[in-house]
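Undergrad: Predicted model and sequence follow; I will ask about them next.
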Amino acid sequence: MHPAAHRAPADALRSRPRLIATDLDGTLLHDDKSVSDRTVEALAAAEQAGVEVFFVTGRPARWMGVVSDHVHGHGLAICANGAAVVDLHRGRRIVQVRELAEHDARRVVHALREAAPGVTFAVERTGGFHYEPSYPPVHLDPSAVVAPVEKLLAEAGTDGTGKPFTSQPVLKLLAQHPRLDPDAFLTLARLSAGRYAEITRSSPTALLEISGLGVSKASTLALCCAQRGISADEVVAFGDMPNDLEMLGWAGTSYAMANAHPDVLAATTHRTASNQDDGVAAVIERLLADGH
């Protein structure tokens, strides 16, 4: 028998949804980045029942191998916090881009350099990931250009193959600080640069993720749902970190994981078990059992 899940209020599960939107890290995935057998079965059962499943994540397309084998039906994922829609059936190809304008990215860099001395940057483009020499060496791309961010955002810049950066839209700007508290850094960044871009976080460290104005998991999910004739009331969403807040607020029914950030727990009505205890799968199983 599966471990007991936190049971949701009955009124949250009156009918079967048309779409399930789930974050990955800290939500669908275990801490070791695996997908449990129980979750694989629940995702397959949902799609067999006619319920679409969207993975909605801050991850770039190149990090979607963790779930590529568990895609059914539509095969689409929303990546980079809404900046890219990715076809997981076709080599993780980006099929829609909502870019961060480079002039806005440069404004953010300037504002954060003044507000938070010691900040370092990386740039996620459709063609790859590039970073400053002092950027923390985590998940770094060996083919990346390593240079000051001003060069990485320069109009005449090129990648390691000589391809111009101008042909590769910016999906995200990342800003990391070695000393600041993560939530304090987020607040400071929004105050100093929030007029130029959307700023959020999903890491336990002081790492910010910066997208174009109006770009979020929620806004891209809303566009994808509108294309399918699906309303917010027909969507169930799951998340655990501040970059999930807009999505959880938009969806008709939302669940915070037991391990969620305090802001997520405060902003959502419904709860499920932790990612380690397959909280998403537990709710899907109940939705399919109770729906009609």
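TA: Arrived safely.

Undergrad: Only C-alpha atoms from now on, for both contacts and neighbour counts.
TA: Will do.

Undergrad: residue ranges for the helices of the stretch 101-250 of the chain, please.
TA: Counting by DSSP state H, counting those that start in this stretch, one finds helices in the stretch 101-250 of the chain at the ranges 102-115, 149-152, 182-193, 217-227, 245-250.

Undergrad: hold the first one in mind and look at this next one:
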Amino acid sequence: MDLSADPSQTAGGIRAPRSHSMNRLLLFDLDGTLLRPKKTISPTNLQALDDCRRAGCGIGIATARYAGSAQAYVCQVQPDVLITSCGALAQVQGKTVYQDGFAPGDVQRVFACIRHICGANTEMTVDTLQGHFWNYDRNQRPPDPAWAKIIWSDFRDFSLYALKICAQVPTDKQVKALQAALPDCDIRCFSGEENWHKITKSTATKANALAPICAACGLTIDRITAFGDDFADLEMLRLAGTGVAMGNGVSAVQAAADVTIGPNDTDAIAAYLHTHILHAE
């Protein structure tokens, strides 16, 4: 793994709070889990997280998002642990403990496969340590201004290390062709994002980030309680000491979890934390 860059100054410029000892780590996916359908965090859930922190728990975010697009939520939650880009980058107290992305030559290899299979003008985005790059028509589809460090590029001479690549892949046939051409990659569609597929190294997962996070935090993996709703969360929930699926989650995640709680449009997270963490016997 190349850990040469300091992600406290890159990948959105996010710093975690000062170190404190923790007796347990609570790890939350964002979209579909901690975030309500309108992309806000319930004040009740947020207060429960703060109560757990005061009780000695560490708080973590584990998201498919680029760090810059999670920045507003990081400012609210102030996590001790931050996993971004589907698990390609993990930080503890602002320091990188896990990084698994594409070297520049591999980025160009992925680009070449996408253009060959999906067309030369395929819409793409790339998460890097320096920012989030995109190639949409700037007049037609401007990026979300709330995102930090978002940069337009045509990707022709792109030479940066990449954490995650996303592309518009319209047909199942093209998805299968990409998967055959890139056997070392994990390629899957984002739930609710028609035709948008994320491409990461097959080893870059939220689950694979847990061991180095545990080492950095001085915890065993059974002291992690992980919350999620989608396929990218599945192995993380299986590996954690306790896996908690959201009621709105896909059936495979609910089946893999130790417990399923209410959906993300309720305060089910707060209810679970009060019962099983704050007031557990």
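TA: Happy to help now that I have it. Keep in mind the model is a prediction, meaning the values are calculated, not measured.

Undergrad: okay if I get the helices of the stretch 101-250 of structure 1 as JSON lines plus distance to A256 of structure 1 and mean neighbour count?
TA: Shown next, in JSON lines, are the helices of the stretch 101-250 of structure 1 (distance: least, C-alpha to C-alpha, whole Å; neighbours: other C-alpha atoms under 10 Å):
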{"stretch": "helix 102-115", "distance to A256 of structure 1": "30", "mean neighbour count": "18"}
{"stretch": "helix 149-152", "distance to A256 of structure 1": "35", "mean neighbour count": "18"}
{"stretch": "helix 182-193", "distance to A256 of structure 1": "18", "mean neighbour count": "18"}
{"stretch": "helix 217-227", "distance to A256 of structure 1": "15", "mean neighbour count": "18"}
{"stretch": "helix 245-250", "distance to A256 of structure 1": "8", "mean neighbour count": "21"}
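
Undergrad: With respect to H74 of structure 1, which of the ones you listed lies nearest?
TA: helix 217-227 (11.4 Å; C-alpha to C-alpha).

Undergrad: how close does the closest one sit to structure 2?
TA: In the superposition with structure 2, the aligned residues lie an average of 1.5 Å away from helix 217-227 of structure 1, counting by mean C-alpha distance after the TM-score superposition for structure 1.

Undergrad: Just tell me the aligned range of that helix in structure 2.
TA: The counterpart of helix 217-227 of structure 1 in structure 2, counting by TM-score structural alignment, spans residues 206-216.

Undergrad: From the chain's centroid, how far away is the matching stretch?
TA: Distance of stretch 206-216 of structure 2 from its chain centroid, counting by C-alpha atoms, centre = their mean, to the nearest Å, is 14 Å.

Undergrad: could you dump the helices of the stretch 101-250 of structure 1 to TSV with distance to A289 of structure 1?
TA: Compiled in TSV, the helices of the stretch 101-250 of structure 1 are given as follows (distance: least, C-alpha to C-alpha, whole Å):
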stretch	distance to A289 of structure 1
helix 102-115	47
helix 149-152	51
helix 182-193	39
helix 217-227	24
helix 245-250	23
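
Undergrad: Let me know which of these is the nearest to E209 of structure 1.
TA: Distance to E209 of structure 1, taken as C-alpha to C-alpha, is lowest for helix 182-193 among these, at 9.4 Å.

Undergrad: What segments of the stretch 1-150 of structure 2 are helices?
TA: Secondary structure of the stretch 1-150 of structure 2 (DSSP H, counting those that start in this stretch): helices at 43-54, 71-77, 104-118.

Undergrad: Against A90 of structure 2, how distant is the residue nearest the centre of structure 2?
TA: Taking C-alpha atoms, centre = their mean, the centroid of structure 2 lies closest to T63, which sits 2.1 Å from it. From T63 of structure 2 across to A90 of structure 2, the span is 10 Å (C-alpha to C-alpha, to the nearest Å).
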